[in-house]
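Q: Got a sequence here, can you model it:
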Amino acid sequence: MDMHILTVILLGIVEGLTEFLPVSSTGHLILASELLGYDAATWAMFNVVIQLGAILAVVVLYWRTFWAVAMGLLRREPASWRFLRNLVIAFIPAAVIGLAVHDYVEMLLGAPMVVAVALVVGGVAILLIERMAKDNRYHGIADIPLPQVIGIGLIQCIAMIPGVSRSGATIMGALTLGVERRTAAEFSFFLAIPTMLGASTLELLKNGDRITSADVGWGSIALGFLVSFIVAVIVIRWFVGLVSRRGFIPFAWYRIAAGIGAILWLSLR
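A: Down below sits the predicted model:
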């Protein structure tokens, strides 16, 4: 198989596997670029845009939820309006802060050691939060009060540091604020839709003219999109069942092991 196509498929798999797990999809894509030895700058926009394939997986798997909310909005049901309000309010901090620090975040995308350290620190944080967060008062997205929603939105912004994990920050923030595990995971799925749509749109507006002149073309993006979509569908189904039974501890230990391994590799190469 052509190495270019193999790289596209591999990055699509990495994106689909890691976008909704608390392990940092961006961090894994950055480390993959170092491991495979390709030019990360050339593939930067590819990595952002194929995230939309993973986002489509959420829409497909949870279409009944979105349909029910849409019908509830038409009928002016309070629960549906609270659901929409919570997603919009939680998204606003990432939109505002993301625009303000976009250039700085792009600079960090070229720093694999930042990713490695963030993986370890995030893993330790998950272990601590899982031990301390026992107050599970909120069992539905529409049930989360506004102050907690604002807190989750602000905590999500920490994930602008590569390696932190958007889903991990959102889920752990929700747990510390009293949201039960399954609801915290699903809130992170739904919040990913406006967040990643915004990030991909911004990237296309700023750098869309580069994509046809670079080694990565629209055909490669389409293939990466499809691969990330298929893998994400499988991962989301598995992930919700796992965290309901065992929590997030396995992902904490994975992050710590992967981060330490990356630090050693980056230091010794």
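Q: from here on, contacts and neighbour counts on C-alpha atoms
A: OK.
Q: can you give me the helices in this protein?
A: 3-18, 25-36, 40-49, 51-61, 63-74, 78-100, 102-108, 112-132, 146-156, 166-176, 181-207, 218-246, 249-268 (DSSP state H).
Q: most packed of the ones you listed?
A: helix 166-176 (a mean of 27; mean count of other Cα atoms under 10 Å).
Q: gap between that helix and the chain center?
A: 11 Å (Cα atoms, centre = their mean, to the nearest Å).
Q: so what's Glu203 up against?
A: Applying Cα atoms under 8 Å, 6 or more residues apart in numbering to Glu203 gives the contacts Met45, Val48, Val49.
Q: how near is the first one to Ala199?
A: Which is Met45. Separation of Met45 from Ala199 (Cα to Cα, to the nearest Å): 10 Å.
Q: what does Val14 give?
A: 18 Å.
Q: and if you look at Ala68?
A: Distance from Ala68 to Ala199, by Cα to Cα: 27 Å.
Q: Turn the helices of the chain into a markdown table, columns for distance to His139.
A: Putting the helices of the chain into a markdown table (distance: least, Cα to Cα, whole Å) gives the following:
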| stretch | distance to His139 |
| --- | --- |
| helix 3-18 | 25 |
| helix 25-36 | 27 |
| helix 40-49 | 32 |
| helix 51-61 | 19 |
| helix 63-74 | 15 |
| helix 78-100 | 12 |
| helix 102-108 | 34 |
| helix 112-132 | 17 |
| helix 146-156 | 13 |
| helix 166-176 | 11 |
| helix 181-207 | 6 |
| helix 218-246 | 12 |
| helix 249-268 | 21 |
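Q: among the ones you listed, which is nearest Tyr138?
A: Closest to Tyr138 of the helices of the chain, according to Cα to Cα: helix 181-207, at 7.9 Å.
Q: can you state the direction angle for the closest one and helix 78-100?
A: 40 degrees (axes from the mean of the first three to the mean of the last three Cα atoms, to 10 degrees).
Q: the inter-axis angle of helix 181-207 versus helix 166-176?
A: 140 degrees.
Q: re earlier: just give me the closest of the contacts of Glu203 to Ala258.
A: Val48 (22.0 Å).
Q: quick one, what contacts that closest one?
A: Val48 neighbours (Cα under 8 Å, 6+ apart): Ala199, Ser200, Glu203.
Q: Check the gap between Ala258 and Ile9 for me.
A: Taking Cα to Cα, one finds Ala258 at 22 Å from Ile9.
Q: same question, Ile50
A: In terms of Cα to Cα, Ile50 sits 11 Å off from Ile9.
Q: what do you get for Pro194?
A: Counting by Cα to Cα, the gap from Pro194 to Ile9 is 25 Å.
Q: how about this one, so we can line them up?
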Amino acid sequence: MTTFEAIVIAIVEGLTEFLPVSSTGHMIIASSLMRVAQDDFTKLFEVAIQLGAIISVVIIYWKRFFPLNRWNFYFKLIVAVIPALVLGALFSDKIDELLESPTTVAVALLVGGIVLLFIDRLFTSPAIEEESQISFGKAFVTGIWQCVAMLPGVSRSAASIIGGMQQKMTRNLAAEFSFFLAIPTMAAATGYKLLKTFKTNPDVLKDSHNLMLLALGNVVAFVVAMLAIKFFIGYVQKYGFKLFGWYRIILGVVLLMLIYKGYL
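A: Now for the predicted structure:
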């Protein structure tokens, strides 16, 4: 992976991590278009730079995370992340296989786009407007919804937002809780991927060029994600999810055409 390729992939990650369009799917697409080899470092890079993006959530919502006496809030996040931790550990190898499939991404983008077209009509009577109103049970169910995003192209953000809205959260609160839930989820995914890479191919983490790319990728993803979050919250409050649905559908169709023609 070159420095240019790393920057492009990190920009894609920062732009899409918190939008309901699948950051993993977009990184796979970007890597495929640039013909980046899907080696151990590329797989690690595409997971590890998500850490940079989620740090942006901590910075933006600093007052919501600190002081550290908000134990109920932290426990809700722990409860919500449990399903992803369990299923991720059980099916990590299968997930890695799916990450190499542009066809899986294209189909998931298309189907998910259709769902987003109607999501605002499905959940029209939200009753939960504040994080303090989210019960442990609702947090856990939202975490189960998040697990759907283990299929590349689904979007962790979309799955958890839909889960939150299904649990009677407002669009704004569901989006924010999705952001908060990303922190333990992506931190665990990054830590697990680093540990797995260290055990199976430690030379990847000893290469100074690779370490430089990981640092650069996290910085770029962090900066871009800061901008993307602010845009997304403002847009969703006013207009809902339909635009993202159409975007996913169009992109999914284009990708299927490119795959059919042999470009991907």
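Q: Would you pull the TM-score for this pair?
A: The TM-score (TM-score structural alignment, normalised by the length of structure 2) is 0.94; 258 aligned residues with a Cα RMSD of 1.5 Å.
Q: returning to what we had before: closest one of the contacts of Glu203 of structure 1 to Phe229 of structure 1?
A: Val49 (11.8 Å).
Q: re earlier: okay, and the common contacts of Ile50 and Ile9 of structure 1?
A: Gly224.
Q: who's in contact with the corresponding residue of structure 1 for Ala159 of structure 2?
A: Applying TM-score structural alignment, one finds that Ala159 of structure 2 aligns to Ala169 in structure 1. Residues in contact with Ala169 of structure 1 (Cα under 8 Å, 6+ apart) are Pro22, Ile155, Gln156, Ile158, Ala159.
Q: hmm, try it at 7 Å
A: By Cα atoms under 7 Å, 6 or more residues apart in numbering, Ala169 of structure 1 lies in contact with Ile155, Gln156, Ile158, Ala159.
Q: again, but for Ile144 of structure 1
A: Ile144 of structure 1 neighbours (Cα under 7 Å, 6+ apart): Tyr138.
Q: how about it, what's its match in structure 2?
A: Match for Ile144 of structure 1 (TM-score structural alignment): Ile134.
Q: Next: Val114 of structure 1.
A: So, by TM-score structural alignment, Val114 of structure 1 is matched to Thr104.
Q: Structure 2: which residue goes with Leu204 of structure 1?
A: Using TM-score structural alignment, Leu204 of structure 1 lines up with Leu194 in structure 2.
Q: next one: Thr183 of structure 1
A: Using TM-score structural alignment, Thr183 of structure 1 sits opposite Leu173 in structure 2.
Q: ok, that match to Leu195 of structure 2 distance?
A: 33 Å.
Q: corresponding residue for Ile229 of structure 2 in structure 1?
A: So, by TM-score structural alignment, Ile229 of structure 2 is matched to Ile236.
Q: can you check Gln38 of structure 2 too?
A: Checking TM-score structural alignment: Gln38 of structure 2 goes with Ala40.
Q: any idea how far the closest residue to its match other than its chain neighbours is from Tyr62 of structure 1?
A: Spatially, and ignoring its direct neighbours in sequence, Ala40 of structure 1 is nearest to Ser33 (5.6 Å; Cα to Cα, 6 or more residues apart in numbering). Distance of Ser33 of structure 1 to Tyr62 of structure 1, given as Cα to Cα: 32 Å.
Q: now swap in Pro22 of structure 1 and tell me
A: 20 Å.
Q: higher neighbour count, these two?
A: Set Pro22 of structure 1 next to Tyr62 and count neighbours by other Cα atoms under 10 Å: Pro22 wins out with 28 against 14.
Q: any idea how far Thr2 of structure 2 is from the aligned partner of that one in structure 2?
A: Mapped onto structure 2 by TM-score structural alignment, Pro22 of structure 1 lines up with Pro20. Using Cα to Cα, one obtains 28 Å as the distance from Pro20 of structure 2 to Thr2 of structure 2.
Q: cool, Tyr260 of structure 2 as well?
A: 28 Å.
Q: can you check Val36 of structure 2 too?
A: 9 Å.
Q: Give me the aligned partner of Leu122 of structure 2 over in structure 1.
A: Match for Leu122 of structure 2 (TM-score structural alignment): Met132.
Q: which residue sits closest to that match, ignoring its sequence neighbours?
A: Closest to Met132 of structure 1 by Cα to Cα, 6+ apart is Thr176, at 8.0 Å.
Q: I figured that neighbour hits Ala133, correct?
A: Yes. At 5.3 Å, Thr176 of structure 1 counts as touching Ala133 under the criterion of Cα atoms under 7 Å.
Q: which other residues reach stretch 127-142 of structure 1?
A: Counting by Cα under 7 Å, 6+ apart, 79, 82-83, 144, 172, 175-176, 178-180, 183, 187, 249, 252 sit against stretch 127-142 of structure 1.
Q: Show me how far that stretch is from its chain's centre.
A: 19 Å.
Q: so what corresponds to Trp145 of structure 2 in structure 1?
A: Under the alignment (TM-score structural alignment), Trp145 of structure 2 maps onto Ile155.
Q: That match and Gly173 touch, don't they?
A: Yes. At 6.0 Å, Ile155 of structure 1 counts as touching Gly173 under the criterion of Cα under 7 Å.
Q: how about Pro194 of structure 1, what's its match in structure 2?
A: Checking TM-score structural alignment: Pro194 of structure 1 goes with Pro184.
Q: List the contacts of its match.
A: So Pro184 of structure 2 contacts Val81 (Cα under 7 Å, 6+ apart).
Q: Thr104 of structure 2 versus that one, what's the distance?
A: 26 Å.
Q: now swap in Ile250 of structure 2 and tell me
A: 15 Å.
Q: same question, Gly163 of structure 2
A: Gly163 of structure 2 is 22 Å from Thr104 of structure 2, by Cα to Cα.
Q: what do you get for Val79 of structure 2?
A: 29 Å.
Q: list the contacts for Val96 of structure 1?
A: Contacts of Val96 of structure 1 (Cα under 7 Å, 6+ apart): none.
Q: To which residue of structure 2 is it aligned?
A: By TM-score structural alignment, Val96 of structure 1 lines up with Val86.
Q: Please apply the same query to Leu268 of structure 1.
A: Match for Leu268 of structure 1 (TM-score structural alignment): Lys261.
Q: Sweet, I'm off.
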